[in-house]
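>>> sequence-free structure coming up:
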C-alpha cells in the first residue's frame, strides 16, 4: 500500500476543486441557457403554426407550407453542419493545407 505524502498543499487541492466545479457549472449554465432558448423558440414556433391554421388555409396551401417549412429546416440543418465542419477544420493541424475550396461538395437541389 502506498503512503500518502506527509505534506499536501491544501490550497492547491482547493484551487483544483474550485476550478473543476467552476468548469462544470459553466458547462451546466451553457446547457441551461441552450435549453431555455430552445423552449422559447419551440413556443414561438407553436404560436406561428397555430396562427397559420387559424387562417383556415386550403389543403394546397397547407401542403405548400409544409414543403417550405421542411426546406427551411433542411437548410438550417445544413448550415449547422457546415458550421461544425468549419470548426473541425480550424482544430486540425495547421500543417494541413486543406481548405473548403479544395473539398468538392455535391450540389444540393
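Received it, and whenever you're ready, just let me know what you need. Because the structure is predicted, anything quoted here is derived from the model rather than measured. Numbers count the residues shown, from 1 in each chain.
>>> Please make it C-alpha for all contacts and neighbour counts, starting now.
Fine.
>>> just how off-centre is stretch 30-39 within its chain?
Distance, stretch centre to chain centre, for stretch 30-39: 10 Å (CA atoms, centre = their mean, to the nearest Å).
>>> Could you do stretch 30-44 as well?
11 Å.
>>> Please apply the same query to stretch 10-28.
On CA atoms, centre = their mean, the centre of stretch 10-28 falls 25 Å from the chain's centre.
>>> and if you look at stretch 31-45?
Worked out by CA atoms, centre = their mean, stretch 31-45 lies 12 Å from the chain centre.
>>> Point me to the helix or strand that includes residue 75.
If you go by DSSP states H and E, residue 75 is part of helix 59-91.
>>> alright, now check it against this:
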C-alpha cells in the first residue's frame, strides 16, 4: 500500500512539473521572431501569472479549502515562479567550440 502511495505521489509531482514547464516553454516557443527572453517576460508574464493565480484560487475554493489542495496549488504556483526565473537566468555553460585565430590562411 505504501508503495502505491509513493508511486502515485511521484507520478503527480512529475506530471505537475511537466505540465507547468511545458506551459512556460509554449510561451517562449510562440515568439519565433523575438529571442529576447526579457521582452517575452515583460509581455507575457503578467498575463500568465494572473491566469495561474485565478486557476489556483478557483480550485482551492472548489475543493472547500482542503489543506492538501492548498499545499498542492501553492507548490504549483511557486514552481511556476521558479521556472520563469530559471528560464530568464543566463546560462553559465561554457561552449568549448574552437574559434579560428587566423582569418586568412595561406
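That came in fine, so what should we check first? Since the structure is predicted, the reported quantities are computational estimates derived from the model, not experimental observations.
>>> Once they're superposed, tell me the TM-score.
After superposition, the two chains reach a TM-score (TM-score structural alignment, normalised by the length of structure 2) of 0.45; 66 aligned residues with a CA RMSD of 3.1 Å.
>>> after the top helix by length along structure 2 comes which helix or strand?
If you go by DSSP state H, structure 2 has its longest helix at helix 2-29. The first helix or strand that comes after helix 2-29 of structure 2 along the chain, using DSSP H and E, is helix 37-62.
>>> which parts of that next one are buried?
Residues 40, 41, 45, 52, 56, 57, 60 are the ones in helix 37-62 of structure 2 that count as buried (16 or more other CA atoms under 10 Å).
>>> which among the residues you listed gets closest to residue 10 of structure 2?
residue 56 (20.6 Å; CA to CA).
>>> So for the closest one, what's the nearest residue that isn't a sequence neighbour?
residue 73 (5.7 Å; CA to CA, 6 or more residues apart in numbering).
>>> go on, residue 87 of structure 2?
Residue 87 of structure 2 sits nearest to residue 37 (CA to CA, 6+ apart), 8.0 Å away.
>>> Same list (the buried residues of helix 37-62 of structure 2) but as a markdown table, adding distance to residue 14 of structure 2.
Output for the buried residues of helix 37-62 of structure 2, formatted as a markdown table (distance: CA to CA, whole Å):
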| residue | distance to residue 14 of structure 2 |
| --- | --- |
| 40 | 26 |
| 41 | 25 |
| 45 | 23 |
| 52 | 18 |
| 56 | 18 |
| 57 | 22 |
| 60 | 21 |
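>>> How many residues are close by residue 52 of structure 1?
13 (other CA atoms under 10 Å).
>>> name the element it belongs to?
helix 10-54.
>>> rewinding a little: just flag the most distant two among the buried residues of helix 37-62 of structure 2.
Of all pairs in the buried residues of helix 37-62 of structure 2, the most separated under CA to CA is 40 and 60 at 29.2 Å.
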